[in-house]
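Asks: I'll drop the sequence and a predicted model, then ask my questions.
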Amino acid sequence: MAGMCCGVNMGETETAAPVDPSSKSARKRRMEIHQFNFVPSDSTVAPPLGMKRQKIEVVVEEKPKGNELARVPDGGEKKTSAPSVVLSPEFPKFGMTSVCGRRRDMEDCVAIHPSFFLRDVDLPSGFHFFGVYDGHGCSHVSTKCKERMHEIVRDEAESGGMVAWERTMSRSFLKMDKEVKDWCGAGAAGASTSTCRCELRTPQCEAVGSTAVVAVLTPDKIVVSNCGDSRAVLCRNGVAIPLSTDHKPDRPDELSRIQESGGRVIFWDGPRVFGVLAMSRAIGDSYLKPYVISEPEVTVTERTAEDECLILASDGLWDVVSNETACGVARMCLQSRKPPSPGNDVTVTAAGESSDKACSDASILLTKLALARRSQDNVSVVVVDLRKGQISN
């Protein structure tokens, strides 16, 4: 039988030939899985051999500010983004895991900003921002999105009266795309904080881009904006509800748009724009415009008492795990949560991440499931608890 983890089939097929544990292939598999560096949002995980556990400092303030998750760099090294982490019981509970997997380079980035936008004094928790960016060609566009997207969204939302989310998110993505184009056009002058292998030299940077799936949580809405093939899925009363649709070149409406603009979709290891890019929308990729656009598709979903969790992930998960399976795994982890101890409901890791352990367990298990099913891509997963009482009104 294929491997099982908490009732979830970890393999792609139901049966498999018995394997001699002493065989060369078995030893290779054991060594291969040891190469994966998981960085979960759980401080109970022991640090690697030869490394000391970092001291965690937690600061609680009356007016909390959003704190961004530290980037998980290639190679598994952990860096603290700030000397302290600000926590609040009004923050949404979440868990995040991001791993390089079987790829040579880590090109995914994750951004989480609780209370990134304070709209009303009667809503002290504000609105909350979650973003997953899956870079291609190199990591500098996804890194730039991680650093700037939430700030652009906040500025757009603050510029008007009542927030029109479709317009706000659309303008934000287009501005992000313009910033990336201008930044890449600056060449080496814009690479002061970049450590990517292409070093922002033209024409290499023209062939670099990133997907972006962004969720903004308000007390009564879930606003999801998607550009590319990362995905957001809502689990509501045990049912998986996709809040975004992948932008694949062979999607009928996307195929028609590309062809009408003079482009072509060529099947080369799957459908690709001009045989190169396996998605029809992305931020960056200047050399493929106007065929590859940065216009997002935006959905605004009313929150209900039946909402359980929201999952944002790169295609490293969705290529091998269905929406239904992902929601089932996350739901199982959330339902198994033990009653929290006083003052110990939120855990903080040395990577600067703040999270609930049940959400963290869900993100870790989903990542392990993707790797066990032989995902060939970077895998980044964010799980947000949406159950009643998680975000105060």
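Replies: That came in fine, so what should we check first?
Asks: Every contact and neighbour count from this point should use C-alpha atoms.
Replies: Noted.
Asks: can you count the residues close to the residue nearest to Val382 when sequence neighbours are not counted?
Replies: In this structure, Val382 finds its nearest non-sequential neighbour in Met96, 4.5 Å apart by Cα to Cα, 6 or more residues apart in numbering. Counted with other Cα atoms under 10 Å, residues neighbouring Met96 total 31.
Asks: need the contact list for Met96.
Replies: Met96 makes contact with 40-41, 355, 359-360, 363-364, 380-383 under the criterion Cα atoms under 8 Å, 6 or more residues apart in numbering.
Asks: same question, Ser380
Replies: 96-99, 108-110, 132, 313-314, 316-317, 367.
Asks: mind running it again at 6 Å?
Replies: Contact analysis of Ser380 by Cα atoms under 6 Å, 6 or more residues apart in numbering lists 97-98, 313-314.
Asks: now, among the residues you listed, which is nearest to Lys175?
Replies: Nearest to Lys175 among those is Ser314, at 22.0 Å by Cα to Cα.
Asks: ok, how many other residues are close to the closest one?
Replies: Neighbourhood size, Ser314 [other Cα under 10 Å]: 29.
Asks: Next: Lys63.
Replies: Lys63, neighbours per other Cα under 10 Å, totals 12.
Asks: circling back: which one of the contacts of Met96 sits closest to Ala207?
Replies: Ala207 lies nearest to Ser380 out of those, by Cα to Cα, at 22.3 Å.
Asks: one more structure, for comparison:
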Amino acid sequence: FLYNRDAPPILAASLIHAAIDEVLQTDLSAFKKQSVEEEEEGDQVQELISFLLSVLDGGSLQRCFFNKLRDICCEWQKLLPSLKSLKRFLLISSHAIRNIRRKMEDRHVLLPEFNQLFGLSDDIDRAYFAVFDGHGGVDAANYAATHLHVNVALHKEFLKNPTEALKDAFQQTDEMFLFKAKRERLRSGTTGVSALIVGNRLHIAWVGDSQVMLVQQGKAVTLMEPHKPEREDERMRIEALGGCVTYVDCWRVNGTLAVSRAIGDIYQKPYISGSADGNSFELTGSEDYLLLACDGFFDAIRPDEVVDLVLGHLMQNKGDGFKAAERLVASAKENGSNDNITVVLVFLRDPQDILADCLGDPKNLSADEGAEDSSFNFFSSEVNIQSDSHPMTKS
């Protein structure tokens, strides 16, 4: 609503936080629609039971929110509060296509204004990005894209241990969606990968085969291992629970799903786990960009190819990285991907500087040569970096 009225993102996020804060200070019992009986007590997380005992009328609550938003806009027109922007350089390029699939079941979230959205006023930069790849319907992906970052921000350990907050938020979001899925008879599920930048730390968490990778000084850096049934530890976990991993055109859990962890998939629990893995890495300032994408991309494009494609795009566009994600999505489709494709590319350095560093290396081709053929191999090395297992004081 605010973006469509050309509100700058930092202003939009700040307005949203202020309006929600006002709503939460009102008596929400006025919006209660009906009571929900407590069924199978003990099977749900205690916090969920207390929250879901009442269902609020969405229409009335929405009107209340927009009234609060209007009042705050009128106040801020008279005196605009100080809005603190990110000190870190971030340029975001994102693109998503349905491809030849009947439905678009991917969702992605871009929140460089994480601090403003949740009213965090310290001097630590925070930005959040996520990609969700739904299957069996879009309900789980929609739900995760709406709730996961909120569960992160409201986690009791969020400031002290953001990696744990990210991991726990996946589990909490899974439990919340399973409650909804049981009540509404929803069968869908979604993989997910999220990245939270906090100061000079990168925190990641994931379930399933959506992935995040880093490019540092022109080299692809592996940050994670996707959850696939053929992984030995995943196969052993599934079989220990009484499930099986079989090959039906690819390795599948109980002959159905080709991922071993996901949010949702109520009829495949506990074999399909909602428990996320996570990691934390130090950012030194030498990182070029972060890339998050679904398996529709990574099944068609190798990490080292990402480096070549992005650099080729920058050379052809004189360092303009705004549409680099479109180039990556198009390349995945050209390479035979038939799946939904979503790519989120977060430049951590100015693309102009990345291009200048490349062209300053005599081993690389000139800009004119690169423009003629963007398929040449700039870098062929892919490296793994070890994570710092010590949690960082976080925001």
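Replies: That came through fine. Note that the coordinates shown come from a computational prediction; the quantities given were computed from them, not determined experimentally.
Asks: Just give the TM-score of the two.
Replies: The TM-score (TM-score structural alignment, normalised by the length of structure 1) is 0.66; 285 aligned residues with a Cα RMSD of 3.2 Å.
Asks: about what we covered before: quick one: which of the contacts of Met96 of structure 1 sit in strands?
Replies: Per DSSP state E, strands hold the following members of the contacts of Met96 of structure 1: 355, 380-383.
Asks: Which two of these have the greatest separation?
Replies: Farthest pair in these, by Cα to Cα: Ser355 and Ser380, 15.5 Å.
Asks: Tell me which residue is most central in structure 1.
Replies: Val132 (2.7 Å; Cα atoms, centre = their mean).
Asks: got the contact list for it?
Replies: 110, 212-213.
Asks: ok, now Ser93 of structure 2?
Replies: Contact analysis of Ser93 of structure 2 by Cα under 6 Å, 6+ apart lists 322, 325, 345.
Asks: Please work out how many residues are found near the first one.
Replies: Just to be clear, that refers to Phe322 of structure 2. If you count neighbours by other Cα under 10 Å, Phe322 of structure 2 ends up with 17.
Asks: Quick check: it vs Cys294 of structure 2, distance?
Replies: Separation of Phe322 of structure 2 from Cys294 of structure 2 (Cα to Cα, to the nearest Å) stands at 20 Å.
Asks: just Trp76 of structure 2 next, same as before
Replies: Computed as Cα to Cα, the Trp76 of structure 2 to Cys294 of structure 2 distance reads 40 Å.
Asks: and if you look at Ala240 of structure 2?
Replies: Counting by Cα to Cα, the gap from Ala240 of structure 2 to Cys294 of structure 2 is 28 Å.
Asks: Ok, Ile263 of structure 2 next?
Replies: Ile263 of structure 2 is 15 Å from Cys294 of structure 2, by Cα to Cα.
Asks: Leaving out the residues flanking it, which one is nearest to whatever residue of structure 2 lines up with Ser314 of structure 1?
Replies: Here Ser314 of structure 1 is matched to Cys294 in structure 2, going by TM-score structural alignment. Distances taken as Cα to Cα, 6+ apart place Ser210 nearest to Cys294 of structure 2, at 4.2 Å, with adjacent residues excluded.
Asks: The one you found corresponds to which position in structure 1?
Replies: Using TM-score structural alignment, Ser210 of structure 2 sits opposite Ser230 in structure 1.
Asks: residue contacts, its match?
Replies: By Cα under 6 Å, 6+ apart, the contact set of Ser230 of structure 1 is 313-315.
Asks: Pick the one among these closest to Gly187 of structure 1.
Replies: Ser314 (27.9 Å).
Asks: What mean distance separates the helix or strand where Arg237 of structure 2 lies from the matching residues in structure 1?
Replies: For Arg237 of structure 2, the host element (DSSP states H and E) is helix 232-240. Following the fit onto structure 1, the mean deviation recorded for helix 232-240 of structure 2 is 1.1 Å by mean Cα distance after the TM-score superposition for structure 1.
Asks: what's the longest helix in structure 2?
Replies: helix 162-184 (DSSP state H).
Asks: in that one, what's buried?
Replies: Buried residues in helix 162-184 of structure 2, counted by 16 or more other Cα atoms under 10 Å: 162-181.
Asks: Would you mind pulling the contact partners of it?
Replies: 148, 151-152, 155, 158, 203, 205, 263-264, 274-276, 394.
Asks: In helices, which of those residues fall?
Replies: The helices, defined by DSSP H, take in 148, 151-152 from those.
Asks: Please indicate which of the contacts of Met96 of structure 1 are buried?
Replies: For the contacts of Met96 of structure 1, a burial check counting by 16+ other Cα under 10 Å picks out 40-41, 355, 359-360, 363-364, 380-383.
Asks: quick one: which of the residues you listed is nearest Thr325 of structure 1?
Replies: Ser363 (12.9 Å).
Asks: List just the nearest of the contacts of Met96 of structure 1 to Lys24 of structure 1.
Replies: Ile364 (28.3 Å).
Asks: do you know how far the closest one is from Val383 of structure 1?
Replies: To Val383 of structure 1, Ile364 of structure 1 is 10 Å away according to Cα to Cα.
Asks: And for Thr245 of structure 1?
Replies: 18 Å.
Asks: OK, contacts around the corresponding residue of structure 1 for Val248 of structure 2?
Replies: Matched to structure 1 by TM-score structural alignment, Val248 of structure 2 sits across from Trp268. Applying Cα under 6 Å, 6+ apart to Trp268 of structure 1 gives the contacts Gly275.
Asks: repeat for the one 3 residues further on
Replies: With Cα under 6 Å, 6+ apart as the criterion, the residues that contact Pro271 of structure 1 are Pro249.
Asks: try it again with 7 Å
Replies: Counting by Cα atoms under 7 Å, 6 or more residues apart in numbering, Pro271 of structure 1 makes contact with 249-250, 265, 278.
Asks: mind listing which of those residues are in strands?
Replies: Assigned to strands by DSSP E, the following of the contacts of Pro271 of structure 1 qualify: Val265.
Asks: between the contacts of Pro271 of structure 1, which has the most around it?
Replies: When neighbours are counted by other Cα under 10 Å, Pro249 leads the contacts of Pro271 of structure 1 with 29 neighbours.
Asks: Run through the residues that contact whatever residue of structure 2 lines up with that one.
Replies: Mapped onto structure 2 by TM-score structural alignment, Pro249 of structure 1 lines up with Pro229. Counting by Cα under 7 Å, 6+ apart, Pro229 of structure 2 touches 235, 245, 251-253, 258-260.
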